[in-house]
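*Asks:* Got a predicted model here, sequence first, then my questions.
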Amino acid sequence: MEIPVNQFEKINVASPSDLIIEQIKNQISSGKLKHGDKLPSERQLSETFGVSRTYVRESIRKLEFYGVLKTYPQNGTFVADSGIDTIEGLISNILKVGSRDFFSLVETRLIIEVNSARLCAVRRSEKSLTEIEEAVVNFENEVNRNNDPYEADLAFHTAIVRGSNNKVLKSLLEIIIPDIISSYTEYRMCSSTRELNNTVKEHRSLLEAIRKQDPDEAAELMNKHLENVMKFARNQF
């Protein structure tokens, strides 16, 4: 008798950044890394782990956000002055957040970006408006060239979050960006020509709402912009 395929479960492979975080946790737990100890440089860690500096930087950024590490310009990155139990608990939470749950990822993105669009419409400067305009053009160019537009799309959304002038919202988005890229590539979101052309139009509408500083319209458009992604995510789980 052939057993049904749904008896098996999807294998979740840990990302390099999560494996780096796990190693740092083990170093702290074993006492090899103590409060105030300085980590090797990104280049040295990259060579030791055998991964690109992007993964090292992502791991450090996550650990900094949760207060496990502290980076001082020109001096380097150090283990924060927190209790071992606190640090271990924080790292465990980071690794749980890092495990890919597409629906939770999209839901979190919706919360961050709708509020960012509203704030950006109120607080945007001429400099941030120019950055958003350039991101709109870059995305459209990538679509017209038939290139992979995912990173250009995220650059547009990141520009809006930066324009909100809220550092916490910006940090939260930066933490989930690597998982957003991985998930969108895996699920091939917005890959048809029609979907991509609709996205171009929606980006331009968002830009205009922010340009005329209409927070309600900007928030509504962002919510609508991500609505189809939410519907897709619900259907996956």
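*Replies:* Sure thing, it's come through.
*Asks:* contacts, neighbours, all on C-alpha from now
*Replies:* Fine.
*Asks:* contacting residues for Arg162?
*Replies:* Counting by Cα atoms under 8 Å, 6 or more residues apart in numbering, Arg162 touches 120, 128, 170.
*Asks:* again, only using 7 Å
*Replies:* Going by Cα atoms under 7 Å, 6 or more residues apart in numbering, Arg162 touches Lys170.
*Asks:* list the contacts for the closest residue to Ser46 other than its chain neighbours?
*Replies:* Leaving aside its chain neighbours, Ser46 sits nearest to Arg53 (5.2 Å; criterion: Cα to Cα, 6 or more residues apart in numbering). By Cα under 7 Å, 6+ apart, the contact list for Arg53 reads 42-43, 46.
*Asks:* same check, this time on Val161
*Replies:* By Cα under 7 Å, 6+ apart, the residues touching Val161 are 113, 116-117, 169-170.
*Asks:* Quick check: the gap between Asn223 and Lys231.
*Replies:* Asn223 is 12 Å from Lys231, where distance means Cα to Cα, to the nearest Å.
*Asks:* Next one for the comparison:
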Amino acid sequence: MPAFPGDPVDDIAAALGALPSGTPVSEVARRLLDLFTGGSIAPGTRLPPERQLAATLGVGRSAVREALAALEILGIVDVRPGSGTYLRGAASELLPQTLRWGLLIGERNTAQLLELREGLEIFVARLAAARADAAILARLEKDVARMHATIDDLAAFAKADLDFHHALAEAAGNATLTDHLHVIRSLLQVYADRAVHDTAHAERATAEHEAVLAGVKAGDGDAAASAMAVHMATATARLLAERAG
């Protein structure tokens, strides 16, 4: 439910508050982004005009114009000449692309991304052990069975592996956590596609997924998290070796 029941243009401007003198465009964009992705503004809402935003923030109109242009590139707002600027989507829809762009325009450190993925996947496994229902458990079992059946077909094996992780994330029931994982996986995909490149690796990965599944089925968060930690350690080692090669 939007937090602005009255005139959204005036209320949005009032919610922004003033910035210090000399604030760079990047900080103007960040202030706008924080408000637009906070969930308080309904998708499709017309935003205040540049002059009103500039007056409220205490910056020049050119800074606001550049900030809005950057947010349009990110897909956060839609600038319609002669009509105004509109918020494109809900906060949950905007978060993944915001994260993705933020990581893409920054310095990408593969080792750090892998460490982040490890932590997120381990937490997902712990949550899934507490929250997975019968339907999710059935999907996880099916995915592991597919992994067994596709040991010699590595493309199909990779698909079953990914489906297992997607089902775990769904079981965790935390959309923000899932969004972060989706971004990290996307950025690592160039390595992940080639991570399991022989049957020995596939067999080991299958056994590791079975251990995670056992912990989730037992409702044992510690066991599921520990099994995922083992899997992430070997998966990370393979990915780094692939990158070095």
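*Replies:* Okay, I see it. Not measured: the values here are computed from a predicted model.
*Asks:* ok so, going back, closest to Lys38 of the first structure among the contacts of Val161 of the first structure?
*Replies:* When the contacts of Val161 of the first structure are compared for distance to Lys38 of the first structure (Cα to Cα), Lys170 wins out at 26.2 Å.
*Asks:* and Asn223 and Lys231 of the first structure? which has more neighbours close in?
*Replies:* Asn223 (18 against 12; other Cα atoms under 10 Å).
*Asks:* what residue of the second structure matches up with that one?
*Replies:* The equivalent of Asn223 of the first structure in the second structure is Ala229 (alignment by TM-score structural alignment).
*Asks:* Wasn't that match part of a helix?
*Replies:* Yes - if the criterion is DSSP: H, G, I helix; E, B strand; the rest coil, then Ala229 of the second structure is within a helix.
*Asks:* Leaving out the residues flanking it, which one is nearest to the residue nearest the centre of the first structure?
*Replies:* The centre of the first structure sits closest to Ile177, judged by Cα atoms, centre = their mean, with a distance of 1.8 Å. Among residues not flanking Ile177 of the first structure along the chain, Leu154 sits closest, at 7.9 Å (Cα to Cα, 6+ apart).
*Asks:* So that neighbour versus Ile160 of the first structure, what's the distance?
*Replies:* Leu154 of the first structure sits 10 Å away from Ile160 of the first structure, going by Cα to Cα.
*Asks:* what number of residues lie near the corresponding residue of the first structure for Ala167 of the second structure?
*Replies:* If you follow Ala167 of the second structure across to the first structure using TM-score structural alignment, you land on Ala159. The local packing of Ala159 of the first structure (other Cα under 10 Å) involves 22 other residues.
*Asks:* Surely Ala159 of the first structure and Glu133 touch.
*Replies:* No - using Cα atoms under 7 Å, Ala159 of the first structure makes no contact with Glu133, being 9.2 Å away.
*Asks:* residue boundaries of the helices in the first structure?
*Replies:* 16-29, 42-49, 53-65, 84-98, 102-123, 126-144, 150-163, 167-187, 193-211, 215-236 (DSSP state H).
*Asks:* and of those, who's closest to Thr77 of the first structure?
*Replies:* Of all those, it is helix 53-65 that lies closest to Thr77 of the first structure, at 8.4 Å by Cα to Cα.
*Asks:* who's in contact with Ala172 of the second structure?
*Replies:* Applying Cα under 7 Å, 6+ apart, we find Ala172 of the second structure in contact with 124, 127-128, 131.
*Asks:* returning to that earlier point: contacts only, for the match of Ala167 of the second structure.
*Replies:* 131-132.
*Asks:* and it, how far is that from Cys120 of the first structure?
*Replies:* Taking Cα to Cα, one finds Ala159 of the first structure at 9 Å from Cys120 of the first structure.
*Asks:* for Glu186 of the first structure, same thing?
*Replies:* 30 Å.
*Asks:* next one: Glu217 of the first structure
*Replies:* Per Cα to Cα, Glu217 of the first structure is found 12 Å from Cys120 of the first structure.
*Asks:* Neighbour count: those two, which is higher?
*Replies:* Higher neighbour count among Glu217 of the first structure and Cys120: Cys120, with 30 against 19, using other Cα under 10 Å.
*Asks:* What's the match for the more buried one in the second structure?
*Replies:* Cys120 of the first structure maps onto Ala128 in the second structure, by TM-score structural alignment.
*Asks:* right, and that match touches His165 too?
*Replies:* No - the criterion here is Cα under 7 Å, and Ala128 of the second structure misses it with His165 at 10.5 Å.
*Asks:* How many neighbouring residues does the nearest residue to Thr98 of the second structure once chain neighbours are set aside have?
*Replies:* Counting by Cα to Cα, 6+ apart, Leu74 is the residue found nearest to Thr98 of the second structure once chain neighbours are left out, at 6.7 Å. Applying other Cα under 10 Å, we find 17 residues neighbouring Leu74 of the second structure.
*Asks:* And Gly98 of the first structure, by the same measure?
*Replies:* 19.
*Asks:* Now do it against His225 of the first structure, distance only.
*Replies:* 25 Å.
*Asks:* go on, Ala155 of the first structure?
*Replies:* Distance from Ala155 of the first structure to His225 of the first structure, counting by Cα to Cα: 15 Å.
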